[in-house]
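Undergrad: got a predicted structure plus its sequence, pasted below:
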Amino acid sequence: MRADRLVALVLLLRQRGRMTAAQLAEELEVSPRTVLRDVEALAVAGVTIEAERGRYGGFTIDPGLRTELTGLTQDEALALLAAGTRHGAGAFGLGSALASAMLKVLDALPPPRREAAAGARRRLLLDPEVDLLSRRVPREDLPDAVVAAVRRAVLDGRRLSLLHAAPGGEPRRRTVDPVGLVTVRDLGYLLALRDGEDRTYRLSRIREATVLDEPARRAADVDLEREWRERSARFRAGDGQLAVRLLLHPRRREELLDTALAVLHEEPGPPQDPERQLLEVTFQDLRHAEWALWQLGTDAVALTPDALRDALRERAAAFAAAYARPRPD
């Protein structure tokens, strides 16, 4: 909305001092021409923004134009700035709202605390785009309109019409009663009821969402943490999953946990292999288990089931055979 953008423009100038139209356009994700129109609109509203021409020119604003939020300590403000990561908010379609809120938090602090918090924030980095090995961290692409509709239905207590596509299936239309939204490792989920039965939907698999006029048929109150814990336990105990026993080097444990559905048992490895751990974990199916263990190389050795060992052995033999052939000139 334009009103939010005008506020953000004022706050940017308050916190950063002189900025060019190009710099403001980049921050606000608009064109420089739109920035110029916004500056004119602020001038009409009585907000004086001075324009300086030339190579080192730009826009500045009266530093006295501000309010103070003296109740926040420096550490409290820093906690808000650090906790508000773009990825977590993005899972609920609140990325732009988060950016605007962070600007307001900074601007509301008294000058010494504002400068200290802004400086400290630059020394804290949460959830970078790549890890230490330059591997890009996957992020879900969530349509703004879909997430906004889902969020509104959850908060307003309205029924929701969804076009949802299960993995490997065709999209199907469903009418649900939304219960709450959960984000886990930057993945967003809608907890809902369908015909009175618990349902959990990945937000990235919802193609369309329409808020209905009917009130949601749900309890007046909810313990969302308990609800998530119970649904997660039921999912891990579901039918059709594959239990795998394996030996694993501890340095790859987190990678395994990122792909396995659940860890059923864990203990030290056998005396003949003391550096490894013995685990029993579950996967969706044989294909899922084969893919996950192949990523871990020789740091993971499947013990059971035999079908998984056979699949990994065949894959390794095919890999070795490809490199046994003479290199083409």
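TA: Alright, I've got the coordinates.
Undergrad: when you work out contacts or count neighbours from here on, use the C-alpha atoms and nothing else.
TA: OK.
Undergrad: could I get the full set of helices for the stretch 51-200 of the chain?
TA: 74-83, 86-90, 95-108, 111-121, 144-156 (DSSP state H, counting those that start in this stretch).
Undergrad: in the third one, which residues are buried?
TA: By neighbour count, and taking 16 or more other Cα atoms under 10 Å as the criterion, the buried residues in helix 95-108 are 95, 98-108.
Undergrad: got another one to weigh against that:
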Amino acid sequence: MRASRLVTLLLLLQNRGRMTAKELATELEVSVRTVYRDVEALGAAGIPLYGDSGHAGGYRLLDGYRTRLTGLTAQEAQAAFLAALPATAAELGLGEALANAQLKLRAALPAELREHAGRVQARFLLDAPGWYGDADDTPYLAGVAAAVWERRAVVLRYRRWRAPQEIERRVEPYGLVLKAGRWYLVAAGASGTRTYRVDQIDQLRPLDEEFTPPDGFDLRRYWDDYLADFRARLHTGEAVVRLTPEGARRLGVTPPLAGEWAEVRVPIESIAHAHGEFLRLGADIEVLAPPELRDRIAETVRTLAIRYPR
């Protein structure tokens, strides 16, 4: 445990420069007294580490000193290789860079950790896209990614479902999100910060205009809020249905006893959406309310009966 903490302390100073004992204690989740003892241990081991006193003081490594230690545990080495998505990196134009990075990381690992990493790649495969449908055509993904990275504004021509279906906007790309195999661009424009599907960008024109995102903008927080709002708007209605045990299982609700029916209330997105979803359950569901949904399903069943006579 202590050996791992000493390596972490060393890597913190290597990556961040000067740090106070209090800052190190906070990062390592130990007491300041423990930090003092760890620093003494590193110094005794020959690490060129020294401290400055005063208001701007702290510990730091001798200029130019770099450790070859990775500080990775077996689990961390596994995670590093498991988290890599070659197809995603290739889409962003980083496929070769990812391969080179993995080679360098593997070379830096001790033999035992190299073996762990090899097992991960041999036994686990991450395939982000969903089952159905071909992968989205995203010819402008690399251009969007470059604009995000360089903090440069772009003009994009975009297709959407509501009128006007084709729009052109100048936006400032804040970040990219990969969700269930589909790329989304988070960008700010005249109408505020919006989310755009990258596969619906028909044209992209980079501008020679740099921008700075607003203070406090956090891509993860924005995306979490976006998803929460999406889910809140998704199910705005309710239906009352009767289900067989099989129907309850397929709909994901608590099943009734064998041979019995259960009456439940379920959230629905819209009449049209619920119509299609409930028809998939066939005879294992009966819609009781709302009347509009019940009537629509009944009309569909009558049409099917005529179309498929005995």
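TA: Great, that's in hand. The structure displayed is predicted, hence computed values, not measured ones.
Undergrad: kindly provide the TM-score of these chains.
TA: Superposed pair, TM-score by TM-score structural alignment, normalised by the length of the second structure: 0.61. Supporting alignment: 236 aligned residues with a Cα RMSD of 3.7 Å.
Undergrad: returning to that earlier point: distance to E227 of the first structure added to the buried residues of helix 95-108 of the first structure, as a markdown table?
TA: Shown next, in a markdown table, are the buried residues of helix 95-108 of the first structure (distance: Cα to Cα, whole Å):
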| residue | distance to E227 of the first structure |
| --- | --- |
| G95 | 25 |
| L98 | 26 |
| A99 | 30 |
| S100 | 31 |
| A101 | 29 |
| M102 | 30 |
| L103 | 34 |
| K104 | 33 |
| V105 | 32 |
| L106 | 35 |
| D107 | 38 |
| A108 | 37 |
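Undergrad: quick check, nearest of the residues you listed to D310 of the first structure?
TA: G95 (46.0 Å; Cα to Cα).
Undergrad: ok, the closest one to L103 of the first structure distance?
TA: Distance, G95 of the first structure to L103 of the first structure, by Cα to Cα, to the nearest Å: 13 Å.
Undergrad: ok, L81 of the first structure next?
TA: From L81 of the first structure to L103 of the first structure the distance is 9 Å (Cα to Cα).
Undergrad: so A243 of the first structure lies in a strand, does it not?
TA: Yes: remark: A243 of the first structure belongs to a strand, assigned using DSSP: H, G, I helix; E, B strand; the rest coil.
Undergrad: what is the equivalent residue in the second structure for it?
TA: The equivalent of A243 of the first structure in the second structure is G237 (alignment by TM-score structural alignment).
Undergrad: right, and its match touches S270 too?
TA: Yes: in this structure G237 of the second structure lies within contact range of S270 using Cα atoms under 8 Å: 6.6 Å.
Undergrad: contact partners for the match of A243 of the first structure?
TA: By Cα atoms under 8 Å, 6 or more residues apart in numbering, the contact set of G237 of the second structure is 267-270.
Undergrad: please redo it, this time with the cut-off set to 10 Å
TA: 266-271, 274, 290 (Cα atoms under 10 Å, 6 or more residues apart in numbering).
Undergrad: and what of Y201 of the first structure?
TA: Residues in contact with Y201 of the first structure, defined by Cα under 10 Å, 6+ apart, are 162, 164-166, 181, 188-192.
Undergrad: ok, T34 of the first structure next?
TA: 21, 24-25, 28, 40.
Undergrad: do the same with V32 of the second structure
TA: Contacts of V32 of the second structure (Cα under 10 Å, 6+ apart): 20-26, 38.
Undergrad: taking the residues you listed, please make a PyMOL selection of just the buried ones.
TA: Buried residues within the contacts of V32 of the second structure, by 16+ other Cα under 10 Å, are selected in PyMOL with:
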select buried, resi 20+21+24+25+38
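Undergrad: identify the residues contacting stretch 102-115 of the first structure?
TA: So stretch 102-115 of the first structure is contacted by 7-12, 14-15, 66-75, 77-78, 80-82, 84, 96, 98, 101, 116-121 (Cα under 10 Å, 6+ apart).
Undergrad: can you name the helix or strand that the closest residue to I271 of the second structure other than its chain neighbours falls in?
TA: In space, I271 of the second structure comes closest to L293 once its chain neighbours are excluded; the distance is 5.8 Å by Cα to Cα, 6 or more residues apart in numbering. Applying DSSP states H and E as the criterion places L293 of the second structure in helix 291-307.
Undergrad: other SSEs contacting that helix?
TA: Contact analysis of helix 291-307 of the second structure by 3 or more Cα pairs under 10 Å, 6 or more residues apart in numbering; DSSP states H and E lists strand 237-243, helix 271-279, strand 285-289 as its packing neighbours.
Undergrad: among the ones you listed, single out whichever gets nearest to A305 of the second structure.
TA: Closest among these, using Cα to Cα: helix 271-279, at 13.8 Å.
Undergrad: for the closest one, which positions count as buried?
TA: 271, 274-275, 278.
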